[in-house]
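Colleague: Just a sequence and a predicted model for now, questions to come.
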Amino acid sequence: MNSNLGRVAIVTDQMTAFGGADREMLSLLKLIPTSDIYTVLFNPEGYKNIDIKQKIFTSFVQKLPFKYRFSKHLKILNPIIYEEFDLGKYDTIITLSAGPARGIIPDINQTHIAMVMTPPRSLWDHELNVRGSKLRNIYRPISNILNNYLRLWDTSLVPRVDYWIANSTFIANKIKKRYGVKSKVIYPGISNEYFEKFKKEEIDNILLRYQIPQDFVLIVSRLYDYKRIDWAIKSCIKTKDNLVIVGEGPDYKYLKKLSKGYENIYFLGFLDNDRDVRMLYNQAKVLLFCGVEDFGLVPVEAMAQGTPILAFREGGVTETVLENVCGQFFLDNDELTKLLKKFDKKGYNEDKIVDRAREFSEKVFLENLNQYLKQIHD
């Protein structure tokens, strides 16, 4: 731990369902275990098997009725929510965010380090994730109007940040484009557990428990429309590959309807046992990654089990997956279908895939981050 940081507050987006940003936060807490956590909203149900010992402070949204159901529709309140956090007792504030957490107001003697997952997609990439909502025809025009205001607020936050960290070169370029500032690229990492080796009996038990076949391709993702899980479903319907989908989200009903009548599509929902997910990585013949992600921890997690990747050719995944060594890239749904039809896992060297994943271990991430934090305070 870098003792020069003094008292540290970590400010995140709402914590309602465990995901990639939370994994990065858990890694950060290993480096700075005495930190306090501030978030808009915390849902303990989404973190039942996650051991977080630090204090978690929430906003007034925590007291609202129906907060978990409507929290994503309260973005008009973001300036009020984040600016009301009283962080005066801390020396260093680290905002870990894919949203508006940078909106906190630091004192002139505080250091604000922004670890940016991505500039807010709903503001800059037209990703509203309302395809599965009955209110989508109402929400879209209202959101378009609000986004004009929120983009102005988002860009006004630049002077509040002292140091910028991007989780990929892809995001560093976005930060430069949206905010006109340079950032330090520090790749996130996966913990040692993802490299665990499994016995055949354990794998067989998992397949039996979830009632899935031995031969399958895998999706591990929150179910949002920008993840393009519908591409994977459409391709697997054509190729007749078994598709196992791990995750939940607002696009579930749409995806379930899309796959209706096809017995080769399996929805497992959210699995709160990480070890089960790791065994599915191990058994899958390939992981499909169809969306544009800032970094993309899931492909690295699958690679740690020696599983190759078929991914959309954009985003952080192009910096982690070595083409023809760890997998292949596609640009549209038709290309994905063609790659699946001719895919053969035996054409990949499992050891080389695992070696590549080790370059993005949690140990490497924490070493790089700690070194950068020391540079800031030296």
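Modeller: Nice, thanks for sending it over.
Colleague: Please make it C-alpha for all contacts and neighbour counts, starting now.
Modeller: Fine.
Colleague: for the stretch 1-150 of the chain, what spans make up the strands?
Modeller: Remark: strands assigned in the stretch 1-150 of the chain by DSSP state E, counting those that start in this stretch are 8-12, 36-39, 56-58, 92-97, 111-116.
Colleague: Does anything pack onto the last one? Which helices or strands?
Modeller: In this structure, strand 111-116 packs against strand 92-97, strand 163-166, with contacts taken as 3 or more Cα pairs under 8 Å, 6 or more residues apart in numbering; DSSP states H and E.
Colleague: How far does the longest one sit from its chain's centre?
Modeller: Its chain's C-alpha centre and that of strand 92-97 lie 17 Å apart, by Cα atoms, centre = their mean, to the nearest Å.
Colleague: how many neighbours does Val130 have?
Modeller: 17 (other Cα atoms under 10 Å).
Colleague: just checking, it touches Arg136?
Modeller: Yes. Judged on Cα atoms under 8 Å, Val130 makes contact with Arg136 at a distance of 5.4 Å.
Colleague: Lys197 sits in which helix or strand?
Modeller: Taking DSSP states H and E as the criterion, no element holds Lys197; it sits outside all helices and strands.
Colleague: ok, and the closest non-adjacent residue to it?
Modeller: Gln305 (7.8 Å; Cα to Cα, 6 or more residues apart in numbering).
Colleague: let's bring in a second model and compare:
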Amino acid sequence: MRGLLVHEWIEAVGGAERVLDAMADEYPDADLFALWNDAPDRYSGRRVIESTIARTPLRGRKALAVPLLPTLWSHGLRRLDEYDWALVSSHLFAHQARVPGVDPAQQFTYVHTPARYLWNPELDARGASAAARIAGPVLRAVDRRRARGLHNVAANSRFVQQRIRDCWGVDSVVIHPPVGVERLTAVDEWSDVLGDCDRALLESLPVGFVLGASRFVPYKRLDVVIAAGRASGRPVVLAGDGPDLERLQDLAQSSGADVRFVVRPSDALLAALLQRAAVYVFPPVEDFGIMPVEAMALGTPVVVNASGGACDSVEAGRSGIVLDDFADATLRSAVDVAVGLDADACRQRAETFSTARFQHEVASWTGIRSVSRV
């Protein structure tokens, strides 16, 4: 049976791409389709088909392309060969895809989230633009109508499952994404594999620090990580990069906390930071949240927001603490309790989000047998 994997667009780095990687590994004979492919070596040896928009000036210009995408997804795949089944990875409009030859009952849609800037603009700054406000009502109506034609839908967390129900009126099953804990646990001590510069930087950091690691953008709420350090009397390390760096530096300077910045850490240094931290604090409202699982895989307890998908990954009281508010007293208590949690319990919890588990659950959900397992 011929299969097609469908993805919004393929980038060099991204959580959604990790999901696509796992799907591609599970179904090695399936073709891939995306609006455009900006990582041509990612699936070498595979047939990766780009949409017509990839040959226009709109390639990669997501905001400008949005008004055209519903039409492209519903009609733009007609030129393809016919397929027997399709597995769709969607975080914008890919769930609207109509794949030639595929019975709707054989099209399976894995939803990272309904488009946040359309349905939850309070969580995505793009939804505040004038263009988004004008086009929003029409795009939401089209999105809801087409989503209601889906037969098989999976959500990446209970939080997204509820959002799918609220936005589209569609039921779904929950299949948590693959985190790739195998890569992290393959190295016993990440500091041992660092180069000289990274090792010197790591050793310069204070002991027992609270870690925040993400892109430096406002919705990641790294100000809460600084507050957690101040409230608990612990030093803070913020790792990442982004447009919010200068504001965070100003906030750190005025906070009274000992805050260190590690800008653009390498993958190995980030893993070493996660492994060495006393606790990893993750305050944003996310669809799932891969970083808390990575921290737990390295034996580090986490503090996460009760709102959002990150709380799916935490076994409260064993591998981390789930918070309903970020008051100083709450943060202080959460950090104090979290640092005393058992590292082995954290690792055991993270193991439940392995790539192998994800692939098994996808195969069970779709009923499509991988030729690599025959």
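Modeller: Nice, I can see it. The model shown is predicted, which means the values in this text are computed figures rather than measured ones.
Colleague: Which parts of the stretch 251-374 of structure 2 are strands?
Modeller: Assigned by DSSP E, counting those that start in this stretch, the strands in the stretch 251-374 of structure 2 fall at 259-263, 279-282, 302-305, 320-323.
Colleague: For the third one, buried residues please.
Modeller: Of the residues in strand 302-305 of structure 2, those buried under the neighbour-count criterion (16 or more other Cα atoms under 10 Å) are 302-305.
Colleague: Report how many residues lie close to Leu373 of structure 1.
Modeller: 18.
Colleague: Distance to Ser361 of structure 1 added to the strands of the stretch 1-150 of structure 1, as JSON lines?
Modeller: Output for these, formatted as JSON lines (distance: least, Cα to Cα, whole Å):
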{"stretch": "strand 8-12", "distance to Ser361 of structure 1": "22"}
{"stretch": "strand 36-39", "distance to Ser361 of structure 1": "24"}
{"stretch": "strand 56-58", "distance to Ser361 of structure 1": "27"}
{"stretch": "strand 92-97", "distance to Ser361 of structure 1": "19"}
{"stretch": "strand 111-116", "distance to Ser361 of structure 1": "18"}
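Colleague: so can I have CSV of the ones you listed showing mean neighbour count and distance to Leu366 of structure 1?
Modeller: Shown next, in CSV, are those (neighbours: other Cα atoms under 10 Å; distance: least, Cα to Cα, whole Å):
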stretch, mean neighbour count, distance to Leu366 of structure 1
strand 8-12, 24, 16
strand 36-39, 22, 18
strand 56-58, 16, 22
strand 92-97, 25, 15
strand 111-116, 23, 13
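Colleague: Highest mean neighbour count out of the strands of the stretch 251-374 of structure 2?
Modeller: Among the strands of the stretch 251-374 of structure 2, ranked by average contacts under mean count of other Cα atoms under 10 Å, first place goes to strand 279-282 (a mean of 29).
Colleague: show me what contacts Leu245 of structure 2?
Modeller: Contacts for Leu245 of structure 2 (Cα atoms under 8 Å, 6 or more residues apart in numbering) come out as 216-217.
Colleague: if I look at it, how far off is Ala125 of structure 2?
Modeller: Leu245 of structure 2 is 17 Å from Ala125 of structure 2, where distance means Cα to Cα, to the nearest Å.
Colleague: Equivalent analysis for Leu238 of structure 2, please.
Modeller: Using Cα to Cα, Leu238 of structure 2 is found at 22 Å from Ala125 of structure 2.
Colleague: One more: Tyr83 of structure 2?
Modeller: Distance of Tyr83 of structure 2 to Ala125 of structure 2, computed by Cα to Cα: 38 Å.
Colleague: Nearest to Glu350 of structure 1 among the strands of the stretch 1-150 of structure 1 would be which one?
Modeller: Closest approach to Glu350 of structure 1 among these (Cα to Cα): strand 111-116, 31.9 Å.
Colleague: Just checking the distance from the closest one to the centre of its chain.
Modeller: The chain centre lies 18 Å from the centre of strand 111-116 of structure 1; the measure is Cα atoms, centre = their mean.
Colleague: With stretch 67-77 of structure 2 instead?
Modeller: Its chain's C-alpha centre and that of stretch 67-77 of structure 2 lie 25 Å apart, by Cα atoms, centre = their mean.
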